[in-house]
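K.L.:
dropping a prediction and its sequence here:
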Amino acid sequence: MAALSPELTFEAQSSFGPGNGITVDVSGPTAMLQVGDCVVLDRANEDLVEAVQITSINGQQLTLGTTAANVPNGVMFEHAAGCTMETGLLITEKRYLPKNRSEISLAKVPVARIVGGTGRYGYGRRGDQASYNTDNFNLLASLMKFGGPPAWEIWPANTAAGIEAETGQVWVPAGIMLAYYSEIKARYVAGFQYSNLPSVVKMACAQIITSLAALPPLGNVRMYQAGDTKIEQFTASLFGEDVKAMLGPYARGCSHEFVYLSAHCDGQSTGLGPHARVHVGLQRRGTG
């Protein structure tokens, strides 16, 4: 997931599920939601936790479900009254589609599951406007002129044939106008399961843990000087060149920068105890 703390939290007023297209009365700031947003249900209960998409909003009523072709129920489990619904825990990315193309590349890989996707139409810039997916002289143009920004619509996001898990390539189907969207939002989960976490990632995490344990709160230190106290490190962080080299194959984007990576270390194989773990954060420059 993308975060440990939710952005918004809602609470169900009655029990619901399982099923698709289920309407639930909730308490919370529903005005801050959009159709297509995804929520995590009952996160504190590992037997019931699941992620679903909001397909409709009517006041304090939310309709939960899925449009994915290969998932029978949007809500898979039965949830009691008081069930928490939290946003901001999934990875959310907004992408502009290339002209007349239906593929995008997600930043975090491997892609485990796309929970929900939305798209909307817009117009190209300058010389592209006359030859864009939809022309300037139709009902859509009138709605955009007088009705504000185009509305987001939901597309079937979890079709297995349209997702390349290792590369992050996703095929986005055409929308209601039978033309490709101008921009889309994808909400998804990415990463490795503990059972198949690459050994080199475990080793890199172990080295970072060892540095933190040996020299708290400092690591990667090249020199200590007692007189006129001085501490000199090899680099400005715990990520030395060897650790960067280990994590390099799992980075996306520019070859000399790193993207965000989250991993748990196998404490037993490193001698650091069964509960040893590290949260590795690597952010590509310019991505915020």
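P.N.:
Happy to help now that I have it. Numbering: from 1, shown residues only.
K.L.:
going forward, measure contacts and count neighbours with C-alpha atoms only.
P.N.:
Will do.
K.L.:
my read is that residue 41 contacts residue 64, right?
P.N.:
No. Residue 41 is beyond contact range of residue 64, at 10.6 Å (criterion: Cα atoms under 8 Å).
K.L.:
does residue 209 sit in a helix, a strand or a coil?
P.N.:
Three-state assignment for residue 209 (DSSP: H, G, I helix; E, B strand; the rest coil): helix.
K.L.:
tell me how far it lies from residue 55.
P.N.:
Separation of residue 209 from residue 55 (Cα to Cα, to the nearest Å) stands at 43 Å.
K.L.:
what's the answer for residue 204, then?
P.N.:
To residue 55, residue 204 is 41 Å away according to Cα to Cα.
K.L.:
repeat that for residue 141.
P.N.:
The value you get for residue 141 to residue 55, if Cα to Cα is used, is 25 Å.
K.L.:
same check on residue 187?
P.N.:
Distance from residue 187 to residue 55, counting by Cα to Cα: 14 Å.
K.L.:
kindly report the same for residue 104.
P.N.:
For residue 104 relative to residue 55 (Cα to Cα), the value is 23 Å.
K.L.:
okay, the two: which has more neighbours?
P.N.:
The neighbour comparison of residue 104 against residue 55 (other Cα atoms under 10 Å) goes to residue 55, with 23 against 19.
K.L.:
so that one makes contact with residue 65?
P.N.:
Yes. Under the criterion of Cα under 8 Å, residue 55 makes contact with residue 65 at 6.3 Å.
K.L.:
so who does the residue lying closest to residue 41 once chain neighbours are set aside touch?
P.N.:
Once flanking residues are discounted, residue 41 sits nearest to residue 85: 4.8 Å by Cα to Cα, 6 or more residues apart in numbering. Going by Cα atoms under 8 Å, 6 or more residues apart in numbering, residue 85 touches 9-12, 39-42.
K.L.:
inside helices: which ones of these?
P.N.:
Counting by DSSP state H, the contacts of residue 85 place none of their members in helices.
K.L.:
who wins for most neighbours among these?
P.N.:
Among these, the one with the most neighbours (other Cα under 10 Å) is residue 39, at 27 neighbours.
K.L.:
on that earlier part again, quickly note the distance from the residue nearest to residue 41 to residue 188.
P.N.:
Note on residue 85: its distance to residue 188, by Cα to Cα, is 16 Å.
K.L.:
now do the contacts for residue 232.
P.N.:
Residue 232 touches 221-224, counting by Cα under 8 Å, 6+ apart.
K.L.:
thinking again about what came up before, which helix or strand contains the residue nearest to residue 41?
P.N.:
Following DSSP states H and E, one finds residue 85 within strand 84-86.
K.L.:
next structured bit after that strand?
P.N.:
On the C-terminal side of strand 84-86, the closest following helix or strand by DSSP H and E is strand 91-96.
K.L.:
for that next one, buried residues please.
P.N.:
Neighbour-count burial for strand 91-96, with 16 or more other Cα atoms under 10 Å as criterion, is recorded at 91-92.
K.L.:
okay, now the one to match up with it:
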Amino acid sequence: MTVTESPVRSPAAPADESSTLRVADVSWSADGTLIVDGVSLAVRSGTLTGLLGPNGAGKSSLLRAVGGTNRPDGGVVRLGDDDLLAMRRRDRARRVAVVEQESTTDVPLRVLDVVLLGRTPHRAGDSDEALALDSLDTVGMRELADRDWHTLSGGERQRVHLARALTQQPRLLLLDEPTNHLDIHYQLALLGFVHDLGVTSLAALHDLNLAAAYCDEVVLLRDGRVAAAGSPRDVLVPEVIRDVFGVDCDVHPHPRTGRPVLTFSPLSG
């Protein structure tokens, strides 16, 4: 199976109402500078929400706050009825999986060993390796299971990290620029796969057109605050893009899907 196909059996846990993410008034500072400023958002169970904004808007910092890597200065993060910030790290890791922009190690590992790290929060079982191989199959990387991790390209590593996250069997998937290092084929395939996975997902994305094509909802950040939130059709409009990104924008319906397609140009006048 390749990432371009629909998986026969998803290795991730099925979503239900207990998998709705609610972030309320979350703030986070670094060295006295407020990076995330009172952000509130919701991600409906089983849907993909894109976290958008200019460089320095606070996208990665917010993801780390939601995932518990950065302890927020204030606010609440709930997954269903669970208070994620009040949990022990291991308990949170049974519910939340993170795919970061860059993650590497000097330790010599096989690809399969990296994917098996997704089972760390869980009690070891006889099915762990089968689950890891299933995840690799899902992202089109099973044939590389015995390869040395350090021999992989950046794009291959990103797909392996997604397989590791799926092996974790999360209820919430957090992705920080997941299409980095991927060619256009795998950019489309990966986001299409995440969208169809049925796991509540929040993804920081740089490419507005990818977000428009695959996200159910988008949240646009500016200076650590929510500037706009809603469907791609409602948020990715010329006046909002001009205000937040400082560029002119034309929006047209995609000829096949009808979703917004954006073209950009420098501000006129």
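P.N.:
On my side now, so go ahead. Here the structure is a predicted model, which is why all the values come from computation and not from measurement.
K.L.:
fetch the TM-score of the aligned pair.
P.N.:
Scored against TM-score structural alignment, normalised by the length of structure 2, the superposed chains reach a TM-score of 0.26; 127 aligned residues with a Cα RMSD of 6.5 Å.
K.L.:
intersection of neighbour lists for residue 41 and residue 64 of structure 1?
P.N.:
residue 52.
K.L.:
and the gap between the residue nearest to residue 41 of structure 1 and residue 116 of structure 1?
P.N.:
Residue 85 of structure 1 is 15 Å from residue 116 of structure 1, where distance means Cα to Cα.
K.L.:
and of the contacts of residue 85 of structure 1, the nearest to residue 23 of structure 1?
P.N.:
Distance to residue 23 of structure 1 across those (Cα to Cα) is lowest for residue 12, with 10.3 Å.
K.L.:
what about the nearest residue to residue 43 of structure 2 once chain neighbours are set aside, how many neighbours?
P.N.:
Nearest non-adjacent residue to residue 43 of structure 2, counting by Cα to Cα, 6+ apart: residue 21, 5.0 Å away. Using other Cα under 10 Å, residue 21 of structure 2 is surrounded by 26 other residues.
K.L.:
test my guess that residue 21 of structure 2 contacts residue 77.
P.N.:
Yes. The criterion here is Cα under 8 Å, and residue 21 of structure 2 meets it with residue 77 at 7.4 Å.
K.L.:
what segments of structure 2 are strands?
P.N.:
Secondary structure of structure 2 by DSSP state E: the strands cover 21-30, 33-43, 48-52, 74-79, 82-83, 96-99, 172-176, 200-204, 217-222, 225-230, 247-253, 260-266.
K.L.:
can you put these in TSV and add distance to residue 154 of structure 2?
P.N.:
Shown next, in TSV, are the strands of structure 2 (distance: least, Cα to Cα, whole Å):
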stretch	distance to residue 154 of structure 2
strand 21-30	29
strand 33-43	28
strand 48-52	22
strand 74-79	31
strand 82-83	34
strand 96-99	13
strand 172-176	14
strand 200-204	18
strand 217-222	26
strand 225-230	31
strand 247-253	30
strand 260-266	27
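K.L.:
right, and the ones you listed - which one's nearest residue 61 of structure 2?
P.N.:
Across the strands of structure 2, residue 61 of structure 2 has its closest neighbour in strand 33-43 (7.0 Å, Cα to Cα).
K.L.:
that older thread, of the contacts of residue 85 of structure 1, which is the nearest to residue 247 of structure 1?
P.N.:
Nearest to residue 247 of structure 1 among these, counting by Cα to Cα, is residue 40 at 29.6 Å.
K.L.:
next, count neighbours for the residue nearest to that closest one when sequence neighbours are not counted.
P.N.:
Leaving out its chain neighbours, the residue that sits closest to residue 40 of structure 1 by Cα to Cα, 6+ apart is residue 51, at 4.3 Å. For residue 51 of structure 1, the neighbour count with other Cα under 10 Å is 24.
K.L.:
OK, contacts around residue 51 of structure 1?
P.N.:
So residue 51 of structure 1 contacts 38-41, 115 (Cα under 8 Å, 6+ apart).
K.L.:
that one - that's part of a helix, no?
P.N.:
No. If the criterion is three-state DSSP, then residue 51 of structure 1 is strand and not within a helix.
K.L.:
how much space separates it from residue 188 of structure 1?
P.N.:
Counting by Cα to Cα, the gap from residue 51 of structure 1 to residue 188 of structure 1 is 10 Å.
K.L.:
which residues are common contacts for those two?
P.N.:
The contact lists of residue 51 of structure 1 and residue 188 share residue 115, where a contact means Cα under 8 Å, 6+ apart.
K.L.:
helices along the stretch 101-250 of structure 2, start to end?
P.N.:
For the stretch 101-250 of structure 2, the helices defined by DSSP state H, counting those that start in this stretch occupy 111-116, 128-138, 154-167, 184-196, 208-214, 232-235, 238-245.
K.L.:
nearest to residue 225 of structure 2, out of the ones you listed?
P.N.:
When the helices of the stretch 101-250 of structure 2 are compared by Cα to Cα, helix 238-245 sits nearest residue 225 of structure 2, at 11.2 Å.
K.L.:
residues of the closest one that come out buried?
P.N.:
By neighbour count on 16+ other Cα under 10 Å, the buried set for helix 238-245 of structure 2 is 238, 240-241, 244.
K.L.:
next, format these as CSV and append distance to residue 192 of structure 2.
P.N.:
Supplementary listing: those in CSV, determined by distance: Cα to Cα, whole Å:
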residue, distance to residue 192 of structure 2
238, 25
240, 25
241, 24
244, 26
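K.L.:
just curious, which of those residues is nearest to residue 26 of structure 2?
P.N.:
Out of the buried residues of helix 238-245 of structure 2, the member with the shortest distance to residue 26 of structure 2 (by Cα to Cα) is residue 244, at 20.7 Å.
K.L.:
how about the nearest residue to residue 118 of structure 1, chain neighbours excluded?
P.N.:
Excluding the flanking residues, the one nearest residue 118 of structure 1 by Cα to Cα, 6+ apart is residue 154, at 4.3 Å.
K.L.:
that should have said residue 42 of structure 2, apologies.
P.N.:
Spatial nearest neighbour of residue 42 of structure 2, excluding adjacent residues (Cα to Cα, 6+ apart): residue 22 at 4.5 Å.
K.L.:
just list the residues touching that neighbour, thanks.
P.N.:
Listed by Cα under 8 Å, 6+ apart, the contact set of residue 22 of structure 2 reads 40-43, 76-80.
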